[in-house]
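# structure for this input, please:
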Amino acid sequence: MKVRYTFFIIALVAMLALAACATPTAAPQPTAAPAQATAAPAGKPFRIAVVMPSAANDLAFSQSMIDALGELQKEMGKDKLEFVYSENMFNVTDAATAIRDYATKGYDLILAHGSQYGASVQDIAPDFPNTAFAWGTAVDTFKEKGVNNVFAYTVASDQGGYVEGVIGAKLSKSKVLGALGPIPAGDGQLTIKGFEAGAQATDPNVKVQTTFTNSFSDVALMSQAAQTQIASGADVLTGTSQSVVGAVSVAKDKGALWFGNQSDQASLAPEIVVASQVYDWTVALKDMMAKINGGTRGGEVFIMTFANKGLVMVYNPAYKLPDDVKALADKTVAGLADGSIQTGIK
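Now for the predicted structure:
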């Protein structure tokens, strides 16, 4: 188990490791605005340990959590917040060992950042009733099974996908868009369904092609899927998982546009990445920390949305988005945040 104490200056994505972030594909409902994070009582730093399935700099799911922890630590100070992590824990048995090891070391909050870890959390948490655990993306806290010290967190990623679809429909010349994912489940599928809904709400004549590779880490498969999509006429693509580096490379070579998800992916190809839907987990983390310090160690679900700013559209400054399209995108984000626009994803 490799544990690193730090938050990183994020480098270009590592092309390895299996990740999974599957959740029920129904669009989640909003979470209230976050509380202010507070340090642990008696002047001690609040200590968080993270177990995650892929590399800390994957420019996708794992990095989204590391970025959030880094920002939170910057806000609070290293004397108020400490965090460690174990990356590339794609083997669930190894991840469970890491989770249990962190629990024995007395961390205030242990994040099992991947829904493949749910069974492990359910099994381990009762052995450490004074430790808070959280896992995601997920909506089950196991409270109905008698477990009282587990939080769950997830994202309404259909909202970001919807905005990307709106923009994509406006930018596409071929009126064919492509969406790539690892498996038809979880936040990845929500993103793709939202993308399709947003595109077709903007232009009913737009066609959205969808491909699932059945792998979170196979860069070659994602590359092949992107090549097939583009050969079939797609000039705008989106996708999820750390394997999208392959798709972005193909899009760059073929001159197709790309929309990122989970983390800001503009650095992969600044000339073609239009925008990214970014998961800002600080919203959930602040709430969890406040509740833990108040004596609540689990039993609640935190859902990231545009309304609570757990979802953020990050536009690539290197890509010149037409003013009218940017205005439409901003209007769509505002509408999704206040409820006047619905993705229609259930």
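# C-alpha only now, for contacts and for neighbours.
OK.
# doesn't D101 fall inside a strand?
No - in this structure, D101 is helix, not part of a strand, as judged by DSSP: H, G, I helix; E, B strand; the rest coil.
# how much space separates it from I110?
To I110, D101 is 10 Å away according to CA to CA, to the nearest Å.
# now swap in D203 and tell me
44 Å.
# those two: which is more packed in?
Between D203 and I110, counted using other CA atoms under 10 Å, the more crowded position is I110 (27 against 15).
# Three-state assignment for A112, please.
State at A112, reduced to three classes by three-state DSSP: strand.
# contacts only, for the closest residue to it other than its chain neighbours.
Nearest non-adjacent residue to A112, counting by CA to CA, 6 or more residues apart in numbering: W135, 4.6 Å away. Shown in contact with W135 (CA atoms under 8 Å, 6 or more residues apart in numbering): 111-115, 117-118, 121, 150-153.
# mind running it again at 7 Å?
Neighbouring residues of W135 by CA atoms under 7 Å, 6 or more residues apart in numbering: 111-115, 118, 151-153.
# I'd like the structure of this one too, to check against the first:
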Amino acid sequence: MQTMTHENKPGNNRWIATLAGACLAAVALVADAQQPLKVAFVYIGPVGDGGWTYQHDLGRQALEKSLGAKVKTIHVENVPETADAERVIRQLAAGGNDMIFTTSFGYMEPTLKVAKLFPKVHFEHATGYKSAANAVSYEARFYEGAYLLGVIAGKMTKTNTLGFIGSFPIPEVIRNIDAYTLGARSVNPKIKTKVIWVDTWYDPGKERQAAETLIAQGADMLCQNTDSPAAVQVAEEKGVHAFGWDSDMSKYGPHAHLTANTENWGVYYIDEINKQLAGTWTGNRNTRWGIKEGLVVLSPLNPSVPADVVKLFEERKKAIIDGTLLPFAGPLKDNTGAVKVEAGKALLDEQLLSIKWYVEGVDGSIPK
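You can find the predicted model right below:
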């Protein structure tokens, strides 16, 4: 008669098989947990634009430096706001990326369209206003910095004429023009702002021509909502002043460049990826951070800025941080004289997101 040992009893075999299966599952979970989070970025311009895209890529690099092996990032640059955007975003989603950041206003609809097709992928869109269960929007309260640039411009101008180079006539850009003008007129009511639209985010040639035209029209302070340092370079050549935009552009105009309105996107990217890693990320959000949160950062002031202007600048910045200064607080009129905001009130976020009018002091009308 055959003797059944401990090793070959049927019950023990089942127990061993179950234990082995559990061990394999645990190993798989550990291996999966060790896989880096795959994060993709879509850029409107070249990484070397010296402005908007460059600053976003600095944020991506800060993310990698902060989280190390926990993340693996890729980026695609020079993606136009056309059908190409949807194609690129779809390819990134299909390619196994866990999160995709699309970093220009015109990517909003393509991002939402692709998000519907890939419900397990999380999407983040910069400067938009729409969200979904697996998509959020985020932006900088860049108008806070624009207001402070205006304060400096209003105090230092000799001609009382400011120049602004606009990309596209969308609310994001219009509110920066308005805030810049409001800051200037808060210290110098004689200010007039002239605007030239170039219908592009990045075209150094067009930006240069616009800067030269504005100077010819009397502007001795140049600001922009475009991505290249061309305006700063022109200001340096012509002996007037300018402000950097998105990035510190002082190296392009050491005498002309007074300060720059920049973004530290890294603080936001690190915060969002940490939420994803912790399993606390949620959709249907719209995040707007400003100077207080460290997303909007003003670069060091040029030593040529007078001491009294520096003092005023710092006082106004502190007031924005503590909430006692709201750039779009009433009374406000548009440039036709119509009252838009009554005294004691201020524009709400929803109103700022859809603003389509110039404040008093801006010349001309908004292109249709």
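# and the TM-score between these chains?
Overlay of the two chains. TM-score (TM-score structural alignment, normalised by the length of structure 1): 0.81; 299 aligned residues with a CA RMSD of 2.0 Å.
# conserved subset of the contacts of W135 of structure 1 in structure 2?
For those, the contacts that are reproduced in structure 2, applying both residues aligned by TM-score structural alignment, their matches' CA atoms under 7 Å, are 111-113, 118, 151-153.
# what is the neighbour count of E75 of structure 1?
Neighbours of E75 of structure 1 under the rule other CA under 10 Å: 12.
# what kind of secondary structure is the aligned partner of it in structure 2 in?
Using TM-score structural alignment as the criterion, the counterpart of E75 of structure 1 in structure 2 is S66. Following three-state DSSP, the label given to S66 of structure 2 is helix.
# not counting residues beside it along the chain, what's closest to S66 of structure 2?
In space, and not counting its chain neighbours, S66 of structure 2 is closest to I270: 7.3 Å by CA to CA, 6+ apart.
# the one you found and V71 of structure 2: what is the separation?
Using CA to CA, I270 of structure 2 is found at 10 Å from V71 of structure 2.
# before we move on, what about W197 of structure 2?
According to CA to CA, W197 of structure 2 and V71 of structure 2 sit 39 Å apart.
# quick revisit: how about the secondary structure of the residue nearest to A112 of structure 1?
For W135 of structure 1, the assignment made with three-state DSSP gives strand.
# ok, so what distance separates it from A125 of structure 1?
Distance, W135 of structure 1 to A125 of structure 1, using CA to CA: 11 Å.
# read off where stretch 143-161 of structure 2 ends up in structure 1.
The alignment of stretch 143-161 of structure 2 onto structure 1 (TM-score structural alignment) spans residues 158-176.
# can you list contacts of that stretch?
For stretch 158-176 of structure 1, contacts defined as CA under 7 Å, 6+ apart pick out 27, 190-199, 202-203, 206-208, 233-236, 259, 277, 313, 325, 329, 332-333, 336, 343.
# try stretch 206-213 of structure 2
With contact meaning CA under 7 Å, 6+ apart, stretch 206-213 of structure 2 is reached by 165, 196, 198, 230-231, 234.
# can I get those in a markdown table with distance to G145 of structure 2?
Formatted as a markdown table, the contacts of stretch 206-213 of structure 2 follow (distance: CA to CA, whole Å):
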| residue | distance to G145 of structure 2 |
| --- | --- |
| I165 | 16 |
| I196 | 20 |
| V198 | 22 |
| A230 | 20 |
| A231 | 18 |
| V234 | 22 |
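# just these: which are in strands?
Using DSSP state E, the subset of the contacts of stretch 206-213 of structure 2 located in strands is 165, 196.
# with neighbour count added, can I get the contacts of stretch 206-213 of structure 2 in JSON lines?
Formatted as JSON lines, the contacts of stretch 206-213 of structure 2 follow (neighbours: other CA atoms under 10 Å):
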{"residue": "I165", "neighbour count": "25"}
{"residue": "I196", "neighbour count": "18"}
{"residue": "V198", "neighbour count": "18"}
{"residue": "A230", "neighbour count": "26"}
{"residue": "A231", "neighbour count": "35"}
{"residue": "V234", "neighbour count": "24"}
